[in-house]
Structure formats: structure tokens, C-alpha cells
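>>> can't give you the sequence, but here's the structure:
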């Protein structure tokens, strides 16, 4: 399965979600490749910060030919997670074309909800060439007990894209893990952040069937 994690707005936690999704799939016993398709190279920075053996393979490929070369790049892997670029570019279009399911992280903010329109349009364009592409919103960095945190699901209903029931809450542990090139389960295997990531991964796998 190929997951493309994309949003045309920066700062939505795209790399954090990509890394922890890849880690969760690896933890479940799969062989996983994380492709860093963002020219900023945040996933590569994460991998470089890690001490010890890597959890999974990380490869930088910020080129608009991902969809043409994904078969060769990802040969032998059970799952591929693409950490996509910000902004509407040929690179973003290529990452969408390469994906089986496009995962759109959205923070509970009006700006994020408005910005989601761009990536939804890109997915609709891609369906002309690859009609079986699936897409889904993931509410990321949700702040508990806030009105906007509760209302974001209703606001996203305006788009023709489903919203996962599982959400990722804003927690310090995500930043702490990232600083050391780790996944949250390595810091707290039974904690709430790990449980949220596992729930997102499980729901995504079910949705992708």
C-alpha cells in the first residue's frame, strides 16, 4: 500500500504523521519505506538525528517523477509512505499519482480547512488519470476541549473526502521524539500518543482495503 501524506499548507504536522505512520506499520511487522518528497528534507533530518539502527528505510526523492519510478524505488516493501511537498507543484501532483490513498492532515484551524481545498482539487485532477485513488482527512494536532477542535469535523464535511474517526492530539511527546529521530512508541509504548497513532494506522489500513 502506498500512502501519500500531503497538504498544501505548511505546519500541519505532515512529517510527524508520516514518520509515526511508517513506524506504526513497521511495528506491526511490515517492511516499510518512507520517501521524503519534500525539498526541505524534514524526514531525512529526522532519520539523521537518530542514534542506533533505523526503524525503517528513509529515502529522499524530491522529484516530479515519483509516480513513474515508485515501482522500482519501492520494490520489496510492503508499504510506502510518501512525505509530500507543500504547495501545488508538479512534485505534489506526482506524489498524488503515486499513491493508493492520499492522507491529508488538517489542524483544527480555519486556515487549514480553507487550504485543504487545494489538495482536494489536485486529487480530483489526478482521478482523470488514476480513477481508483482514495483520499481521507486526518485531524492532526487537535487541542482537546476547544470549540474549534470539536467543529473541525463538521467544517470538513463540505469536502467530498471522508474524515477518519481517529485523531492525533497535540502533545509534547511528538516533538521530543522527533528531536531524537524516534517514533512516539519508542518513548512511551503504551501512552496516549502511541494509541492515537496506532488507531490512525489501523483505520487507514481498513479504509485502504
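Looks like it came in fine. As the structure is a prediction and not an experimental result, all values here were calculated from the model. Residues are numbered from 1 along each chain as shown.
>>> going forward, measure contacts and count neighbours with C-alpha atoms only.
Will do.
>>> Next, the buried residues of stretch 196-206.
Using 16 or more other Cα atoms under 10 Å as the test for burial, stretch 196-206 gives 197, 198, 199, 200, 201, 202, 204.
>>> what would these look like in a markdown table with distance to residue 51?
Rendered in a markdown table, the data for those read as follows (distance: Cα to Cα, whole Å):
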| residue | distance to residue 51 |
| --- | --- |
| 197 | 22 |
| 198 | 24 |
| 199 | 27 |
| 200 | 27 |
| 201 | 25 |
| 202 | 28 |
| 204 | 29 |
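>>> wait, which of the residues you listed is closest to residue 184?
The closest of the buried residues of stretch 196-206 to residue 184 turns out to be residue 197 (Cα to Cα; 8.6 Å).
>>> contact partners of stretch 77-87?
Residues outside stretch 77-87 that contact it (Cα atoms under 8 Å, 6 or more residues apart in numbering): 1-10, 14-15, 18, 21-22, 25, 30-39, 43, 62, 74, 91-92, 95, 99.
>>> A further structure is provided below for comparison with the first:
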């Protein structure tokens, strides 16, 4: 199963979700590789921080920020249960290649009036990809939701009948995600019983059920 996290808008939490989905599935005994397709290399930075702190390796992270993902990733996917692509913002060629490679694409969005619900360009790229990949599964996921806020409720309500549909899972805006990122950790390692870990577990289960 190849899962791509993509949005042409930056700052929506693609890397955080990609790392934590990988960690959740690896923690369940799955073979997982995360492909850092962002030239900024944030997932690779996290992996280096983890190695520096002698953290146990849960899953592999490789850098592959080029527009040939759709040709290169099928061979990598054959050796794992889950291949996760952490996409780059504002890089149309990379996004197109990732969409052609993926089975499932997740479009993270924050409930902000400035962000809207997703970049219009990203949704257009999904429609283009479906010409070649009519079986491509696409979903929006609300990330960095401040609990109980009006804007979060209004955003979710506005997206109920949208295409791509909105996942039921929501990821809160929690300090523990930043703490995990700075230390090469995952939230379930810092606090297995925290709300963030429960939210990631729910998201991973919902995404896994989307497998074509």
C-alpha cells in the first residue's frame, strides 16, 4: 500500500502525519518505509535526530525528491507492507509523480480561514491523476485542530459532502508533536496514553481501511 501525503500549501503538517503513520504501522509489526520527497528533508532530519539520540529504528526513511517517483517506487513497495510518501509543497512535478505512484493520497488541511480546506491546485492535480489512475483513493484530513473551536466545527461541516471526502479522524494541535519532532521521537514513545497517540491510531486504522 502506497500512501502519499500531499498539499501544495506548506505548513499543514504533512511530515508529522507521515512520520506518525509510519510509526504506528511499524509498531504493529508492519514493514514500513517512508520516502522523503520534500527537498527540505524534514523527515530525514527527524531520522538523523533519532539516530543521534540512539532511538530504536522502527522504519526506514529515504530521500527521493525527484519527479520519477511513479517509476521508482513500485520496486520499493514490493518489499514492504506500507510505503509512505512525504510530499513537498509548491512542487507540481513531484506531486504529479507521487499521485501516479500512490494507492491512497491524503491531503492534510488546517481549519483556518486563511488556508481554506485545501489548495485548489492540489485538488486539480488529483483530478488530473485520476485520468490515468481512476482507482486512486483521495481523502482530506483535518490536522492541527484546536479542540472545540468554532472554525474547526465549521470547516468539518463545510466538507461533509466534499470530494475528496473528509476522514472522520481529526488530529489536534498538541505540543507533544513538536516535542517529538525535535528529539526524533514519536508521540506514543513520549506518552503512550496521550490523546495525540490515540488520534494517530484512529487515523492509521481509518487510512488502512481505504486500501483498494
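Arrived safely, thanks for sending. Only a predicted model underlies this, so the values are computations on that prediction, with no experimental measurement involved.
>>> Tell me the buried residues in the helix or strand hosting residue 34 of structure 1?
Counting by DSSP states H and E, the element that carries residue 34 of structure 1 is strand 32-36. Of the residues in strand 32-36 of structure 1, those scored as buried under the neighbour-count criterion (16+ other Cα under 10 Å) are 32, 33, 34, 35, 36.
>>> Residues in contact with stretch 30-40 of structure 1: which ones?
For stretch 30-40 of structure 1, contacts defined as Cα under 8 Å, 6+ apart pick out 18-19, 22, 25-26, 42-44, 56-63, 74, 77-86, 91, 95.
>>> Could you identify the buried members of those?
18-19, 22, 25-26, 42-44, 56, 58-62, 74, 79-86, 91, 95.
>>> now the buried residues of strand 32-36 of structure 1 as a markdown table including distance to residue 148 of structure 1?
Listed next are these as a markdown table, based on distance: Cα to Cα, whole Å:
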| residue | distance to residue 148 of structure 1 |
| --- | --- |
| 32 | 34 |
| 33 | 34 |
| 34 | 31 |
| 35 | 32 |
| 36 | 31 |
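>>> can you pull the contacts of the counterpart of residue 204 of structure 2 in structure 1?
When structure 1 is aligned by TM-score structural alignment, residue 204 of structure 2 is paired with residue 201. If you count contacts by Cα under 8 Å, 6+ apart, residue 201 of structure 1 has them with 21, 24, 25.
>>> ok, the second one to residue 183 of structure 1 distance?
Pointing back at residue 24 of structure 1 there. Distance of residue 24 of structure 1 to residue 183 of structure 1, computed by Cα to Cα, to the nearest Å: 8 Å.
>>> Can you work out which other helices and strands pack against the lengthiest strand in structure 2?
With residue count as the measure and DSSP state E as the assignment, structure 2 has strand 137-145 as its longest strand. Here strand 137-145 of structure 2 is seen to pack against strand 104-109, strand 166-172 when contacts are counted using 3 or more Cα pairs under 8 Å, 6 or more residues apart in numbering; DSSP states H and E.
>>> Break down structure 1 into its strands, ranges please.
In structure 1, the segments counted as strands under DSSP E are 2-5, 32-36, 57-60, 79-83, 101-106, 134-139.
>>> and residue 112 of structure 1, which of the ones you listed is closest to it?
Ranking these by distance to residue 112 of structure 1, with Cα to Cα as the measure, places strand 101-106 first at 5.9 Å.
>>> Just tell me what residue 111 of structure 1 corresponds to in structure 2.
Residue pairing (TM-score structural alignment): residue 111 of structure 1 is matched to residue 114 of structure 2.
>>> so how many other residues sit close to that match?
Burial of residue 114 of structure 2 is recorded as 7 neighbouring residues (other Cα atoms under 10 Å).
>>> Fine, thanks again, bye for now.
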